[in-house]
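Colleague: sequence plus predicted model, see below.
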Amino acid sequence: MDRIPKLLIVDDSDYICTQIEKIFINENIEIKKAHDGKNALIAVEEFAPDLILLDVILPDTEGYELYHKVKAIDRNNALIIFLTSKDQDNDVVKGLSLGACDYIKKPFHNEILKSRILIHLEEKKSKDELKKKNYEMEANMKRLNNYAFKDPLTGLYNRRYVEEQIKERIIYGLEQTVLALCDIDNFKHINDDYSHETGDIVLIGIANIMESVSSKVTAVRWGGEEFLIILFNVNHDEAFHIIERIRNDIFNFPFYSKQERFHCSVSIGLNEYNRSLSFIQNLEQVDEALYAGKRNGKNCTIWYDDMIGKQL
């Protein structure tokens, strides 16, 4: 069902207001009156009109001045028609230059006034419908992007997001960037000993921990039980602190399966992004650090450079 259009008449003359009400008596339009600027502003907030007939001369203000106050509080983007006995061209130009959609001079012909107001109300309806469609389109695009770039289980970003949205920032950006690969230790045993449903709960829980640690974390489900963590604009110590907090928070978080409590650990390899190497080569380095950590007892964080220095 279509929404009933709303018309606000702002004029200090009871006769004019009554005359306009009679013109629209057989139209499906909701009408409200205000006889001064103060009550006009109250009506704009409470009534939310679609169109305002605004007299230029009011007891407490000038219509041109009131126009700006109306626009400052109007949430419905009402169209405004100036209504006045002034007939100088510069008055008309002034009203239209402010942004009014029309300018009607008194005394007016009833049918002409009616026709022009109905045309502008139809214009307002069309604008509102277009705005609604644009909003729905944007919302649908956002949902589609979420489907395209989000992992359906964990809600984290996926590989496609990295490839299409932030890979160029990583490769060509000026920020100091750190990449980390995180792998859940003994994840096969979790699936085998508890269930695949419990394994999914673990993946979701770890994803939530990663995202909650720092606003600088961009966490990506890289595949299976492996996650890529991207940290922009961080130094060496800050990156290590964030990654270590992720590892410790995961280790200390309790999971449950059939009232049995258990804990998980993760191994993490990380390295500052080296822009003299390719993206793939950088990933290979953090992957080497990750598996050095696996060989070194798991549940640890290994810098690639430290791994090379210690020849793990």
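Modeller: Now that the structure is in, tell me what you want to look at. Residues are numbered from 1 along each chain as shown.
Colleague: could you use CA atoms for every contact and neighbour count after this?
Modeller: Will do.
Colleague: which helices and strands does the longest helix anywhere in the chain pack with?
Modeller: Among the elements of the chain assigned as helix by DSSP state H, the one spanning the most residues is helix 110-149. Contacts defined by 3 or more C-alpha pairs under 8 Å, 6 or more residues apart in numbering; DSSP states H and E place helix 110-149 against helix 14-23, strand 51-55, helix 159-161.
Colleague: putting a second one here so we can go through both:
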Amino acid sequence: MKILLVDDVKLDRMQLAIRLKQLGHSVQSVPSGRDALASYELFEPELIILDVMMPEMSGYEVSTFLRAKYKDWVPIIFLSSHDEPEMIAQAINSGGDDYLIKPVEKLVLMSKLLAMQRIADMRRELKTTTAKLEQLNQLLQRQVHEDGLTQVHNRRYMDEKLHEMVSVHGRHHLPLTVILFDVDLFKLFNDNYGHTEGDQCLCTIAQTVNKLFPRAGEYVGRYGGEEFVVFLGHCDQKQAERAANRIQVAIQAINYRHEYSSVEDHITVSQGIVTFFPTGKETLNRVYDMADDALYKSKENGRNCFSFWDGNENIRSKTHR
């Protein structure tokens, strides 16, 4: 085990440290309670052997402090030349697990250490199991929130996030932008290149756009099929237009071939944008409908462009070819 030994009497400390090392343990010995607290996090002991009576800070105070600050329960054996029941009770009440009387008998010491070794072994197993469970939990969270194909956020997560963002932006009167974009003439792509190539195309587009918006308050998700959605928090219309241009340019740069498209000889996307100051009462369907109306206008205007829903039931388009 890794043992932190705390004793202000130098000779006692040295003798006990030698014994512990002879028994195969790794020992860090310190002369005071304050030194023990300073060493604790760096050394990460699996057992603390702690003298009761020390100047400045008693063993009771050290134990009480450790138990209050750290959730991880490291066993503490108190060490004292006193065997009064009141002192033993105080040691246990302050967070101790056992009590050794000085001078420490070799057989007693070995027996106590054997018991503590069992606890240390169980703690190691528990830590390993906990770490594995945490990894599995993180994986599960990703699977719950992630689209299985494109590995961006899925519709369920985006719906939850939009509901949250509408509420927050409404409370603080901040602009919120939703961009709904669609891969132009994707059915023709699938029909001619096959669904495997179609899936790869969607993955490439999703990851390309996802990299454009890595900051807090920016979310990219799959809306369904070949449609994707982007949420941009605290984003006004000018910023939304720049974001739409970035998407357009990034997709253009991919140069993903689509010889069967009537728009270009490569993949293009059409975008519908709604930028608004939420009241906090908007439904998800209403927000999506506004973006979808703008997206439909982009398709009417020849695709490979973006259109804004301006909040007055009117839609204006900008074409960037």
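Modeller: Cool, the structure landed. Nothing here was measured: the structure is a model prediction, and the numbers come from that model.
Colleague: out of the helices and strands packed on helix 110-149 of structure 1, indicate the one that is most buried.
Modeller: strand 51-55 (a mean of 26; mean count of other C-alpha atoms under 10 Å).
Colleague: what's next to the following helix or strand past that strand, contact-wise?
Modeller: Sequence-wise, the next helix or strand downstream of strand 51-55 of structure 1 (DSSP states H and E) is helix 63-73. Contact with helix 63-73 of structure 1 is made by G37, L41, V44, E45, L54, D55, V56, I57, N77, F82, G95, L98, as judged by C-alpha atoms under 8 Å, 6 or more residues apart in numbering.
Colleague: mind redoing it with 10 Å?
Modeller: Applying C-alpha atoms under 10 Å, 6 or more residues apart in numbering, the external contacts of helix 63-73 of structure 1 come out as 10-11, 36-38, 40-45, 48, 52, 54-58, 60, 74, 77-80, 82-84, 91, 94-95, 98-100.
Colleague: hang on, the earlier thing: I204 of structure 1: which of the helices and strands packed on helix 110-149 of structure 1 is closest?
Modeller: With respect to I204 of structure 1, and counting by C-alpha to C-alpha, the nearest of these is helix 159-161 at 17.0 Å.
Colleague: so how far does that closest one sit from its counterpart in structure 2?
Modeller: Superposing on structure 2 places helix 159-161 of structure 1 at an average distance of 1.7 Å from its equivalents, by mean C-alpha distance after the TM-score superposition for structure 1.
Colleague: ditto for stretch 110-122 of structure 1
Modeller: Looks like 3.4 Å for stretch 110-122 of structure 1 (mean C-alpha distance after the TM-score superposition for structure 1).
Colleague: again, but for stretch 133-140 of structure 1
Modeller: Aligned to structure 2 and superposed, stretch 133-140 of structure 1 gives a mean residue distance of 2.5 Å (mean C-alpha distance after the TM-score superposition for structure 1).
Colleague: please compute how far the helix or strand containing A239 of structure 1 lies from its chain's middle.
Modeller: Assigned by DSSP H and E, A239 of structure 1 falls within helix 236-252. From the chain centre to the centre of helix 236-252 of structure 1 is a distance of 29 Å (C-alpha atoms, centre = their mean, to the nearest Å).
Colleague: roughly how far does K150 of structure 1 sit from R159 of structure 1?
Modeller: 9 Å (C-alpha to C-alpha, to the nearest Å).
Colleague: same check on L231 of structure 1?
Modeller: 16 Å.
Colleague: E226 of structure 1 now?
Modeller: E226 of structure 1 is 11 Å from R159 of structure 1, by C-alpha to C-alpha.
Colleague: repeat that for R245 of structure 1.
Modeller: 24 Å.
Colleague: swap in S265 of structure 1?
Modeller: Applying C-alpha to C-alpha to S265 of structure 1 and R159 of structure 1 gives a distance of 23 Å.
Colleague: and E238 of structure 1, by the same measure?
Modeller: Distance, E238 of structure 1 to R159 of structure 1, using C-alpha to C-alpha: 25 Å.
Colleague: superposed on structure 2, what's the mean shift for the helix or strand hosting L203 of structure 1?
Modeller: Element membership of L203 of structure 1, judged by DSSP H and E, is helix 196-213. The superposed helix 196-213 of structure 1 is, by mean C-alpha distance after the TM-score superposition for structure 1, a mean 1.8 Å from where its aligned residues fall in structure 2.
Colleague: list the buried ones in that helix?
Modeller: Neighbour-count burial for helix 196-213 of structure 1 flags 198-203, 205-211 (criterion: 16 or more other C-alpha atoms under 10 Å).
Colleague: ok, which pair from those is furthest apart?
Modeller: T198 and E211 (20.2 Å).
Colleague: who are the packing partners of the helix or strand that contains I171 of structure 1?
Modeller: Using DSSP H and E, the element containing I171 of structure 1 is helix 167-172. Counting contacts by 3 or more C-alpha pairs under 10 Å, 6 or more residues apart in numbering; DSSP states H and E, helix 167-172 of structure 1 is packed against strand 177-184, strand 226-232, helix 279-295.
Colleague: how about those, which one is nearest I166 of structure 1?
Modeller: Smallest distance to I166 of structure 1 across these (C-alpha to C-alpha): 9.9 Å, for strand 226-232.
Colleague: got the angle for that closest one vs helix 196-213?
Modeller: If you take axes from the mean of the first three to the mean of the last three C-alpha atoms, to 10 degrees, strand 226-232 of structure 1 sits at 10 degrees to helix 196-213.
Colleague: centre of the chain to strand 226-232 of structure 1, how far?
Modeller: 23 Å.
Colleague: just stretch 38-49 of structure 2 next, same as before
Modeller: On the basis of C-alpha atoms, centre = their mean, stretch 38-49 of structure 2 sits 27 Å off its chain's mean C-alpha point.
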